[in-house]
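Asks: Here is my input; please provide its structure:
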Amino acid sequence: MSVSDAHTTPYALPKLRQHYRQAAADEAASRRFYELMNAYTERDAVVLAYKAASEAIMAKHTGGLFDKLDRVKSASRQFDHAVQLNPRNPEIRFLRFSIESNLPGFLGASKHVDEDREMLTTTLLQHPKSGLDAESFRVVRDFMLTHEHVRGPQAAQLRQLPE
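Replies: This is a model prediction of the structure:
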């Protein structure tokens, strides 16, 4: 894919980030996001993580309990694959963390929360050498602080970092 193609594809990261934010808040947007991501057949690890996130978000809008569980399990397998392809990518870890940290504990599907929280906190504290662009840094930092996934001295450090 050429550089110009990267901005016109529906799978460009800025577009996926926008779809993800909208899908998290709106059922119609989540269905559009799922349809887009379901059509993705390539192997880019970050895009695969967005595909996993779309599957997990659809679990909210699926009818029966077994259908919800199937979607969560499918999303978990997809996240595992994305992490396996690129284990140090903070965006992949953030997507998995943001989904797993919101799942009910009784599902037993939140097994990476502590690992991902630690990786994300360490990455954020390295900013601007974190590997995250300014937008991603802001989104991840704000999520971690707003939902109190980071507290105490580390939270204070994160609040002081420039974007």
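Asks: all contacts plus neighbour counts: C-alpha atoms, from now on.
Replies: OK.
Asks: Could you identify the helix or strand that succeeds whichever strand or helix holds residue 142?
Replies: Using DSSP states H and E, residue 142 sits in helix 134-146. Toward the C-terminus, helix 134-146 is succeeded by helix 152-160 as the next helix or strand (DSSP H and E).
Asks: Could you name the helices and strands sitting against that following helix?
Replies: helix 113-125 (3 or more C-alpha pairs under 8 Å, 6 or more residues apart in numbering; DSSP states H and E).
Asks: buried set for the helix it packs on?
Replies: Neighbour counts over helix 113-125 (16 or more other C-alpha atoms under 10 Å) mark 113, 116-117, 119-121, 123-125 as buried.
Asks: got the angle for it vs helix 152-160?
Replies: 40 degrees (axes from the mean of the first three to the mean of the last three C-alpha atoms, to 10 degrees).
Asks: another one to check against the first:
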Amino acid sequence: MIQPAQLLTALFELHRHQVIFSPRNEQQRRPFSDAFVFAVANRLSPVFNDEWHGAEADPYEDCYKVSSDFINKLLGDLDKTWLEQKPIPTFYEIERSLGREHRMAIIDTLRYSFLNGQFDAPFWSAILQDCPSEAKSITKPFSDSDIYMP
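Replies: The predicted model follows:
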């Protein structure tokens, strides 16, 4: 018998594939923003793109590998630092505060934020001043290689 959690996971995977493989228009653009496609494809809670599910809570929150709580905490702290014009931490400083086991969640969250147009060039330069090689992709233009399909 299929359990509700299994059904929700299956529905999320269908939703994920619909977003990733959505048809492109004549200008080769998807009907979704690059940030939204990146978030859904990489199983991040798309906190900046909640318009797709209306005012209700995101029905797939439990399916994401990176939760809205993690994203909101990390980016909320960085936004506060940036708005108060305090020194922006480097990637390794962020990683030390959250734990090395969260490296990919940090990278994906920062990439999602960049693709969504948040912060300015000096902010991103400060973050990437001291970072692992895999974090260098945070500020690259979006491409289909950003979509991971296991």
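Asks: Can you calculate the TM-score here?
Replies: The TM-score (TM-score structural alignment, normalised by the length of structure 2) is 0.34; 91 aligned residues with a C-alpha RMSD of 5.1 Å.
Asks: re earlier: in CSV, list the buried residues of helix 113-125 of structure 1 along with distance to residue 75 of structure 1.
Replies: Supplementary listing: the buried residues of helix 113-125 of structure 1 in CSV, determined by distance: C-alpha to C-alpha, whole Å:
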residue, distance to residue 75 of structure 1
113, 15
116, 16
117, 19
119, 20
120, 20
121, 23
123, 24
124, 25
125, 28
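Asks: Just flag the most distant two among those.
Replies: Pairwise distances across the buried residues of helix 113-125 of structure 1 (C-alpha to C-alpha) peak at 18.0 Å, for the pair 113 and 125.
Asks: what packs against the helix ranked longest in structure 1?
Replies: Longest helix in structure 1, counting residues (DSSP state H): helix 65-85. Judged by 3+ C-alpha pairs under 8 Å, 6+ apart, helix 65-85 of structure 1 is in contact with helix 45-59, helix 90-100.
Asks: Helix 90-100 and that helix, what's the angle between them?
Replies: Using the same axes, to 10 degrees: helix 65-85 of structure 1 against helix 90-100 is 160 degrees.
Asks: how deep is residue 65 of structure 1 tucked in, by neighbour count?
Replies: Residue 65 of structure 1 sits with 10 neighbouring residues when counted by other C-alpha atoms under 10 Å.
Asks: Report the separation between it and residue 71 of structure 1.
Replies: 10 Å (C-alpha to C-alpha, to the nearest Å).
Asks: And residue 81 of structure 1, by the same measure?
Replies: For residue 81 of structure 1, the distance to residue 71 of structure 1 - C-alpha to C-alpha - is 15 Å.
Asks: Next: residue 35 of structure 1.
Replies: Remark: distance between residue 35 of structure 1 and residue 71 of structure 1 (C-alpha to C-alpha) = 14 Å.
Asks: Looking at the two, which one has more neighbours?
Replies: residue 71 (21 against 14).
Asks: Please report how far residue 108 of structure 2 lies from residue 91 of structure 2.
Replies: 12 Å.
Asks: If you could redo that for residue 98 of structure 2, that was the one I meant.
Replies: For residue 98 of structure 2, the distance to residue 91 of structure 2 - C-alpha to C-alpha - is 11 Å.
Asks: Of those two, which one has the most company?
Replies: Just comparing residue 98 of structure 2 and residue 91: by other C-alpha under 10 Å the higher neighbour count belongs to residue 91, 21 against 14.
Asks: The more buried one and residue 127 touch, don't they?
Replies: Yes - Residue 91 of structure 2 is within contact range of residue 127, at 5.0 Å (criterion: C-alpha atoms under 8 Å).
Asks: isn't residue 124 of structure 1 right up against residue 136?
Replies: No - the pair residue 124 of structure 1 / residue 136 is not scored as a contact, 10.1 Å apart, by C-alpha under 8 Å.
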